[in-house]
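Undergrad: model this:
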Amino acid sequence: MSTETINKNESGGVRVKVQQLGRLLSGMVMPNMGAFIAWGLITALFIPTGWFPNEYLGKLVDPMITYLLPLLIGYTGGQMVHGKRGAVIGAIATIGVIVGADIPMFLGAMIVGPLAGWVLKQLDKLYEGKVKSGFEMLVNNFSLGIVGAILSIVAFTGIGPLVESLTRLLSSGVEVLVNASLLPLVNIIIEPAKVLFLNNAINHGIMSPIATEEAARLGQSVLYMLESNPGPGLGILLAYWFVGRGTAKASAPGAAVIHFFGGIHEIYFPYILMKPILIVAAIAGGVAGTFVFQILGAGLVGPASPGSIFAYLAMAPKGGLIPVLAGVLVATVVSFFVSAVLLKTGKKGEEEPNLEEAAAKMKEMKSSGMKDQVDPSAAAVVAAKGKEEVNKIVFACDAGMGSSAMGASVLRKKLQQAGVNITVVNSAVSEIPDDADIVITQKTLTDRAIAKQPNAEHISIDNFLKSPRYDELVERLKD
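TA: This next block holds a predicted model:
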């Protein structure tokens, strides 16, 4: 094997591990994003500098950020590793880091939640099948209680203070960047990482915890906007719309609407993969937008998730709407003009970029961190059901919020047009409901979906936005 091949394999392995870590971090936050938004709204409305200051209702702010949000993260992290038992012990360990620190313990919860679930999982394996009949509940409850108590003490005395020091160090680093007017340079890292599908890891796993601690102290944080700014992606899509060619030009307006108003940023990643040099436009837009945010003192009171302009409007602090919108606008304009120049200066006779190939490449990149993969040539349709047996169709993806939501919307519209009254929903692949009759996933997720719901019919597709299997399914259910 050549040195080049070894280096390629090593770099690919590193990317896969980073993606897996990113999924773990974002997977603990994204299911609880509604709670973060609730805290952000209460903060924006009722703190002394909020839209409607109210001392009585403002009492909700501190308990939510101190206890509720970290406990939800720790609970979810433990559940991801070891189900309900892992969730419970994750919450027990998390209360240790909460009490053992003087700042919101989001990073601490991300560490001890999965760790506690893993420890209990290993213990359960040791005595699995060795407990006498009738003593299972006693052993299960006491093992969880004893290990949970030990882990909460360890978290309280050791992990909590350590993570607090780390958080303060990271916050100090951010302050140094802000004071030196270097914060926009962070987008040089963020924008390429987003296209590699590390966007959720960066936003929810790194930026949001630090930003939430900063927002609790200062009332707002610019860090919420570093990754979620819809401006760079919108500029690229508008450039394709005005100066692009072929299918990319035709599909760009719809993608722009989904991206800017729906907040699903993954929609513009294939457009960059079609012409990778456009990452320069994304970086330029991100840097310009963050620069405007910084000089105008912009910030949000809570996370903008998804990264929709509506989320920005909802999370903007009182008197801070204009700086927020200015940063988004500047990012869009800069990204648009750089993208337009790059698209117009392509080589003459250059083949038209293939959007479908780019989308397939995107799906491959997104799923490359999965251990279980299916044969790409497999149709993966299991136990086809008749119309009378189908009451619910579930689209499933990693987080259950992005591509699966788009796919569910597309199929729902097709079924309505065909006069077929069947419920269509979306979910995370790890949370497919028990009453799902048909489950639709990307090919690389089908094995996990089958393991979660083996009795459902499973359909694999390449592209959630456009797949011939949609029409095939509609015709089958209609007939």
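Undergrad: C-alpha from now on. contacts and neighbour counts both.
TA: Will do.
Undergrad: any idea how far the host helix or strand of residue 280 is from the chain center?
TA: Using DSSP states H and E, residue 280 maps to helix 279-296. Remark: helix 279-296 is offset 22 Å from the chain centroid, using C-alpha atoms, centre = their mean, to the nearest Å.
Undergrad: same check on stretch 306-325?
TA: For stretch 306-325, the distance to the chain centre is 20 Å (C-alpha atoms, centre = their mean).
Undergrad: residues contacting it, please?
TA: Around stretch 306-325, the neighbours that count as contacts under C-alpha atoms under 8 Å, 6 or more residues apart in numbering are 40-41, 44, 49-51, 220, 228-230, 259-265, 292-293, 296-305.
Undergrad: now the end-to-end length of stretch 98-114.
TA: Stretch 98-114 has an end-to-end distance of 16 Å (criterion: C-alpha to C-alpha, to the nearest Å).
Undergrad: one more sequence to fold, the one below, so I can look at both together:
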Amino acid sequence: MENVIKAKTPSFRARIQAVGGFLTNMVLPNIGAFIAWGLLTALFIPSGWFPNENLASIVDPAIKYLLPLLLASTGGRMVAGQRGAVMGTIGAIGLIVGSDIPMFLGAMIIGPLGGWLIKKFDKLIDGKIPAGFEMIVNNFSIGILGFFLMIFSFYFIGPVIEAANNVVSSAIKSLVDTGYLPLLSLINEPAKVLFLNNVIDQGIYYPLGMQETLEAGKSIYFTVASNPGPGLGLLLAFSFFGKKAAKRTAPGAIIIHFFGGIHELYFPYVLMKPLTILAMIAGGMSGITTFYLFDAGLVAGPSPGSIISYLALTPKGNFLGIISGVIVAAVVSFIVTAIILKFDKKTDEEDFTSSIEKSKAMKSEGKQILNPSNELSNTKISKISFACDAGAGSSALGATTFRKRLQKANIDGIEVKHYRIEDVPEDTDIIVVHKDLLERARLSHKNKRIITIENYIEDPNLLKLIDELGKR
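TA: Have a look, this model is predicted:
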């Protein structure tokens, strides 16, 4: 459905999505460092492929110092540039030294907090510094504020986060001990299709997984929300038993989802047939159960969650369990989805037709009550931005596909790029997002024209947009 921005209070879900996106964008630039640490662990610890006592000595300092400091620096930079990065890093060292656990979650809190503090201070003194004193004020402001933040994080923030971490760890470990860990799929799978997965993954499972990997050399926590098996099974079922549009697009989505790790590709299929969330939950539960029975785990968070990442981060002796968990999840999800599709008499085209009709109705209404700057007809369109949670998965796919469609239609002069929702530049004329991210997009872009889609490969709203651009 096509949407034009109105003043509206963002929903709680949209705000949680924004938090998840912020966490993701602290983690995403540093994924390479996490993978490097995972490979170091998989290769050189005593139970690794090539045990090496000297190289294994890097494992502990890297997880306790390097990775949290990178997260804090990135979080501070996202809020206040380089000065924020320095402030966040200063605050993080207090957390790290004052705690007995790897401070990933703490770093993702203290980094942005440090950036926020220095940003507020800079705004407070803006225009009030005497000429010639800029450098000394800039340096000492970070030094003094950073000093107090470091002390505060050492004595207060660190202990609080450690206590909260212990509570969450105990709760989840009790699920492991009692065999109820698969129940997490009741939370994970619905959260994923509502674009809330990053809050859970980066905020909870990654920190817990890194802690367990430091002790055991692997962790099942890295698999509980990232398993590509359930999505594979669902898309396979749509490929065989779907109707028309869904059946046509599912095979292409399989390749991008399973090998590229972009799980957002299967979300529209679940949203089109909400009952298939049961298949995703069943697949997720069966996968976790299989990983648990084989005592399998990964050495780092698989980002993106593709089968390639899974195999690359599987430690010695765990390949059978990991591969089995993915296959079992896919088979269970396929069977449940197939049953649902066989008994569902409603065609997928009915959903698409409904969306098009709603789009036309809203467009007609918008012409009457909204300002004309949001209409295509008399406005020059030179830049279209595809936006998603992290700006590196589904939006990249959507932008690439749309550029090719413009080329086929011989439409020139339009720049198409992909971004994180909050990073869409001001010179953008049209923003394209998944419909479930609309409210989050409103938070940052109140006066922009926004088009929502349900399918990143073939969506009627994108086809309609190309037709309109071609008539200009």
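Undergrad: and the TM-score between them?
TA: The TM-score (TM-score structural alignment, normalised by the length of structure 2) is 0.82; 441 aligned residues with a C-alpha RMSD of 3.6 Å.
Undergrad: so which of the contacts of stretch 306-325 of structure 1 sit within helices?
TA: Cross-referencing the contacts of stretch 306-325 of structure 1 against helices under DSSP state H gives 40-41, 44, 228, 259-262, 292-293, 296.
Undergrad: okay, among the residues you listed, which ones form the most distant pair?
TA: Pairwise distances across these (C-alpha to C-alpha) peak at 26.0 Å, for the pair 262 and 296.
Undergrad: just give me the neighbour total for the equivalent of residue 58 of structure 2 over in structure 1.
TA: Here residue 58 of structure 2 is matched to residue 60 in structure 1, going by TM-score structural alignment. Counted with other C-alpha atoms under 10 Å, the neighbours of residue 60 of structure 1 add up to 15.
Undergrad: just to be sure, residue 60 of structure 1 is in a strand?
TA: No - judged by DSSP: H, G, I helix; E, B strand; the rest coil, residue 60 of structure 1 forms no part of a strand; its state is helix.
Undergrad: contact partners for it?
TA: residue 42.
Undergrad: same thing with residue 380 of structure 1?
TA: Shown in contact with residue 380 of structure 1 (C-alpha under 8 Å, 6+ apart): 443, 446, 458-460.
Undergrad: isn't residue 342 of structure 2 right next to residue 241, touching?
TA: Yes - applying C-alpha atoms under 8 Å as the test, residue 342 of structure 2 and residue 241 come out as touching, 6.9 Å apart.
Undergrad: how much space separates residue 428 of structure 1 from residue 452 of structure 1?
TA: Distance from residue 428 of structure 1 to residue 452 of structure 1, by C-alpha to C-alpha: 11 Å.
Undergrad: okay, the two: which has more neighbours?
TA: Higher neighbour count among residue 428 of structure 1 and residue 452: residue 428, with 20 against 16, using other C-alpha under 10 Å.
Undergrad: what residue in structure 2 is paired with the more buried one?
TA: Correspondence of residue 428 of structure 1 to structure 2, assessed by TM-score structural alignment: residue 420.
Undergrad: likewise residue 265 of structure 1?
TA: Aligned partner of residue 265 of structure 1 by TM-score structural alignment: residue 263.
Undergrad: which residues touch the residue nearest to that match when sequence neighbours are not counted?
TA: Spatial nearest neighbour of residue 263 of structure 2, excluding adjacent residues (C-alpha to C-alpha, 6 or more residues apart in numbering): residue 257 at 5.2 Å. Applying C-alpha under 8 Å, 6+ apart, one finds that residue 257 of structure 2 lies in contact with 228, 231-232, 263-266, 306.
Undergrad: now for structure 1: which helix has the highest residue count?
TA: helix 69-99.
Undergrad: in structure 2, which spans are strands?
TA: With DSSP state E as the criterion, structure 2 has strands at 2-4, 383-388, 415-420, 430-434, 449-453.
Undergrad: can you give me the buried ones in the third one?
TA: Residues of strand 415-420 of structure 2 classed as buried under the neighbour-count rule (16 or more other C-alpha atoms under 10 Å) are 416-420.
Undergrad: from those residues, which is closest to residue 14 of structure 2?
TA: Nearest to residue 14 of structure 2 among the buried residues of strand 415-420 of structure 2: residue 420, at 14.4 Å, using C-alpha to C-alpha.
Undergrad: which residue is the nearest non-sequential neighbour of the closest one?
TA: Nearest to residue 420 of structure 2 is residue 391, by C-alpha to C-alpha, 6+ apart, at 3.7 Å.
Undergrad: the one you found: what's it in contact with?
TA: Residue 391 of structure 2 is in contact with 418-421, counting by C-alpha under 8 Å, 6+ apart.
Undergrad: what about 10 Å?
TA: Shown in contact with residue 391 of structure 2 (C-alpha atoms under 10 Å, 6 or more residues apart in numbering): 21, 24-25, 28, 397, 417-424.
Undergrad: that one matches what in structure 1?
TA: Using TM-score structural alignment, residue 391 of structure 2 lines up with residue 400 in structure 1.
Undergrad: distance of its match relative to residue 383 of structure 1?
TA: Look at residue 400 of structure 1 and residue 383 of structure 1: by C-alpha to C-alpha, they are 24 Å apart.
Undergrad: equivalent analysis for residue 478 of structure 1, please.
TA: Residue 478 of structure 1 is 18 Å from residue 383 of structure 1, by C-alpha to C-alpha.
Undergrad: coming back round to it: now the strands of structure 2 in JSON lines, with distance to residue 321 of structure 2?
TA: Putting these into JSON lines (distance: least, C-alpha to C-alpha, whole Å) gives the following:
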{"stretch": "strand 2-4", "distance to residue 321 of structure 2": "45"}
{"stretch": "strand 383-388", "distance to residue 321 of structure 2": "33"}
{"stretch": "strand 415-420", "distance to residue 321 of structure 2": "35"}
{"stretch": "strand 430-434", "distance to residue 321 of structure 2": "35"}
{"stretch": "strand 449-453", "distance to residue 321 of structure 2": "37"}
